[in-house]
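Asks: Have a look at this fold, sequence not included:
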């Protein structure tokens, strides 16, 4: 089989890349070992995060560093065995989290974040996925007054970005979410983001739109990618597929492929977990809730109340463990009347992260026809459509809606 472009990876980024290429007249075959939407795209907190204009930075305060070094926190934990391996990456991440470099990262990411909802909206309408979407934002809650006061000051500092939000005292918060306990002294309701009640189903809906429009999805092994006689070839269940262009959109699996092609891109994995719960006493959750201090999100999902954890630094292939989820669950039960666990075991996901807090989007320097689109960290769902658009504009030679230079893989060389 032959086509113009192979897209490797059927998560939200790969599917959206395929859709945008297809919309520009490119014949695309989408390839993954699993059906669309079964990886990290399936298990996130379901936020289309328009308000996240400042990237998640490494803490710089000495008090925070000491606290995290004890490895007892709910929002971040690490495997002692893995720490020596990831330490150089963490140091680079810390360097890039200085105020000056964090400001540079925020400026670089802003064109993507600003368009994230609009790009999703277009695909949601075309794919008929509106039933999965809520446009009521999400609420950040705080368990003590000093943290709440700091958050309000931080929100005011974002005024130049034009974000819409409401500050809620404890009484106003419980008017909006009656089932929350008085553990929360207040909250900030971010109004611009949208939420998704089943992120995996949204990705599968986008993939169905791609197929409806004439695209093909084939299960195959991206790691078999080879450059033969001027074309890229991948082995699939339906035989070899070749194309003039290939896009690596494999998220956390991308290093397995780009390393064997000779590229040194410092992509690391932040692991995270989710579990679904019932609600006690007919409680209902109307909004996604982020416990900013606890480092977890509670979200009303099709499968129940989904608790999504923060960050675990451990070997990608290590077995899942219950430590971080149990810590977050204990905090969440004080905030909201969670019932029993609904899943037989925790879901483990892997977020592909780069130390300068921006993805790699663009051409591979040493292989004509090879393209990269990965490293979206905590915002793969948010940025899938908009980064797919940018990659498609670059690949087809169209004018790009923003300067792609900040996302070039060449920045690491």
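Replies: Thanks, I have it. Note that the structure is a prediction, hence the values are computed from the model and not measured.
Asks: drop to CA atoms for contacts and neighbour counts, all remaining ones
Replies: Will do.
Asks: And the helices in this protein, which stretches?
Replies: Here the chain has its helices, by DSSP state H, at 12-23, 62-69, 83-96, 99-127, 145-157, 170-176, 199-212, 254-258, 323-335, 380-395.
Asks: just checking, what packs against the shortest one?
Replies: To tie it back to what came earlier, the one meant is helix 254-258. Using 3 or more C-alpha pairs under 8 Å, 6 or more residues apart in numbering; DSSP states H and E as the contact criterion, the elements in contact with helix 254-258 are strand 216-228.
Asks: Go ahead and name everything in contact with the strand it packs on.
Replies: 8-9, 28-35, 210-211, 232-238, 256-257 (C-alpha atoms under 8 Å, 6 or more residues apart in numbering).
Asks: Filter those down to the buried ones.
Replies: Taking 16 or more other C-alpha atoms under 10 Å as the criterion, what is buried in the contacts of strand 216-228 is 8-9, 28-33, 35, 210, 232-236, 257.
Asks: what's the most distant pair in the residues you listed?
Replies: The largest separation in those, counting by C-alpha to C-alpha, is between 210 and 257 at 24.6 Å.
Asks: How much space separates residue 206 from residue 167?
Replies: As judged by C-alpha to C-alpha, to the nearest Å, residue 206 and residue 167 stand 35 Å apart.
Asks: When those two are compared, which one has more neighbours?
Replies: Each of residue 206 and residue 167 has its neighbours counted (other C-alpha atoms under 10 Å); residue 206 has more, 27 against 18.
Asks: which residues sit in contact with the more buried one?
Replies: In this structure, residue 206 makes contact with 15, 16, 19, 123, 124, 127, judged by C-alpha under 8 Å, 6+ apart.
Asks: One more pass at 7 Å, please.
Replies: Going by C-alpha atoms under 7 Å, 6 or more residues apart in numbering, residue 206 touches 15, 127.
Asks: Ok, residue 7 next?
Replies: 14, 18, 29, 30, 31, 246, 247, 248, 249.
Asks: Go ahead and confirm the second one touches residue 28.
Replies: Put plainly, it is residue 18. Yes: counting by C-alpha atoms under 7 Å, residue 28 is a contact partner of residue 18 at 6.4 Å.
Asks: Second structure for comparison follows:
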């Protein structure tokens, strides 16, 4: 006769669901405020979108990404020639109401509202990264030197003036560069005919996944608990949250949803719906040809891709693919980005066979939701960072942790409140 082993139970102040940079940073800040914290994910920390990004901590970025509207842009997208945007027609049809909201939020009025909320976050972003890095032995991955925005046409350069205008308003340094200046700063670039902007106050990292892993190890060293579990099994019982994990059942008074592109799935089960969409993106590493190198990330603004020097070669990250979140990899996306990238930098052989695919969680105003659920006590949200998850994870993690702990937040969180989506 066999006896069924009794399931162990553990109780915590807060359960953080999702171990990307947003969830790990939130858990670490909560632990430093003296709370007992369980961090739960189905995979090892930092293996989703936090792993595959361009590794940039942006000090700039005061204008939301806009929907392409120029006729040549739209034609290239429709014909499947664009490396900036790839579309699955059925997905786009389903997304039309969301895309309309997104477009309105990227107009001049929308950009003004966005800039007022995002500027304080960006003002703290670099310092928050460096502080977590210093205290978790991750500082070896960080480097100075900023990053470069490259423009192939005068029209694209002029279109970037709004971003530069807001940078002047908020006191963020930049320098406009000719092709000769670009060649002097990055000799490996094929810079003839290009214009550029150097953003020197931004930072970059040589291994985004390793950064998240270091933050997580710091959380464990400081007394945090990390567990494997499926967040979709979360339930609420008698005013507390319960989740069965691999080693035990977890109970907590508060739960943080930091599941990135999977946040909407859980929230819908809990009776809450947010206008949440997903942008897919890819990367692959390449060995540069002999003698070629980059010392900082560069982004081709018109074509949507970035090239970042990493610990494992040059990482090519693509533009946006609008397709079902769980659809198979589309190899055409990385092929188109590679063709355009080789016009700017002599990439050599790929260093791995497989292409990495990740999903960016996006809300129509391009801002995350950070704060308490307006409908469910004990439920806290920290997701929807879009293209800025790596940049903003540490600062929104600190912001939310202070709200949960009841301490004074480092900035006014009102513009990020989930209540802004209440009808």
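Replies: Arrived safely. Nothing here was measured: the structure is a model prediction, and the numbers come from that model.
Asks: which one of the helices of structure 1 has the most crowded surroundings?
Replies: When you average the neighbours per residue for each of these (mean count of other C-alpha atoms under 10 Å), helix 12-23 leads with a mean of 27.
Asks: Mean distance between that one and structure 2 after superposition?
Replies: Following superposition, helix 12-23 of structure 1 is found to deviate from structure 2 by 0.5 Å on average (mean C-alpha distance after the TM-score superposition for structure 1).
Asks: In structure 2, which residues correspond to that helix?
Replies: The aligned range for helix 12-23 of structure 1 in structure 2 is 21-32, by TM-score structural alignment.
Asks: and if you look at stretch 35-43 of structure 1?
Replies: Going by TM-score structural alignment, stretch 35-43 of structure 1 sits over residues 44-52 in structure 2.
Asks: do the same with stretch 317-337 of structure 1
Replies: Mapped onto structure 2 using TM-score structural alignment, stretch 317-337 of structure 1 spans residues 326-346.
Asks: start to end distance for stretch 185-203 of structure 1?
Replies: The straight-line separation of the ends of stretch 185-203 of structure 1 (C-alpha to C-alpha) is 36 Å.
Asks: from the chain's centre, how far out does it sit?
Replies: Distance of stretch 185-203 of structure 1 from the chain centroid (C-alpha atoms, centre = their mean, to the nearest Å) equals 13 Å.
Asks: For that stretch, buried residues please.
Replies: 185-203.
Asks: So what's the residue count around residue 169 of structure 1?
Replies: Residues lying near residue 169 of structure 1 (other C-alpha under 10 Å) number 16.
Asks: Looking at the alignment, what corresponds to it in structure 2?
Replies: By TM-score structural alignment, residue 169 of structure 1 lines up with residue 178.
Asks: quick one, strands of the stretch 301-413 of structure 1?
Replies: Using DSSP state E, counting those that start in this stretch, the strands of the stretch 301-413 of structure 1 run over 304-308, 311-313, 338-341, 347-353, 360-363, 370-374.
Asks: mind giving me a markdown table with these and columns for distance to residue 263 of structure 1 and mean neighbour count?
Replies: Shown next, in a markdown table, are the strands of the stretch 301-413 of structure 1 (distance: least, C-alpha to C-alpha, whole Å; neighbours: other C-alpha atoms under 10 Å):
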| stretch | distance to residue 263 of structure 1 | mean neighbour count |
| --- | --- | --- |
| strand 304-308 | 32 | 24 |
| strand 311-313 | 23 | 21 |
| strand 338-341 | 42 | 16 |
| strand 347-353 | 16 | 23 |
| strand 360-363 | 12 | 25 |
| strand 370-374 | 11 | 26 |
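Asks: possible to save those strands as TSV with distance to residue 383 of structure 1?
Replies: Below are those laid out as TSV (distance: least, C-alpha to C-alpha, whole Å):
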stretch	distance to residue 383 of structure 1
strand 304-308	19
strand 311-313	19
strand 338-341	30
strand 347-353	13
strand 360-363	11
strand 370-374	10
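Asks: the inter-axis angle of the longest strand anywhere in structure 2 versus helix 331-341?
Replies: Ranked by number of residues, the top strand in structure 2 under DSSP state E is strand 277-288. Angle, strand 277-288 of structure 2 to helix 331-341, by axes from the mean of the first three to the mean of the last three C-alpha atoms, to 10 degrees: 50 degrees.
Asks: contacting residues around the residue mapped onto residue 299 of structure 2 from structure 1?
Replies: Aligned by TM-score structural alignment, residue 299 of structure 2 pairs with residue 290 of structure 1. When contacts are counted by C-alpha under 7 Å, 6+ apart, residue 290 of structure 1 touches 139, 140, 141, 296, 297, 298.
Asks: try it again with 6 Å
Replies: 140, 296, 297 (C-alpha atoms under 6 Å, 6 or more residues apart in numbering).
Asks: Give me the spatial nearest neighbour of the second one, chain neighbours excluded.
Replies: For residue 296 of structure 1, ignoring the flanking residues on the chain, the nearest one in space by C-alpha to C-alpha, 6 or more residues apart in numbering is residue 309 at 4.6 Å.
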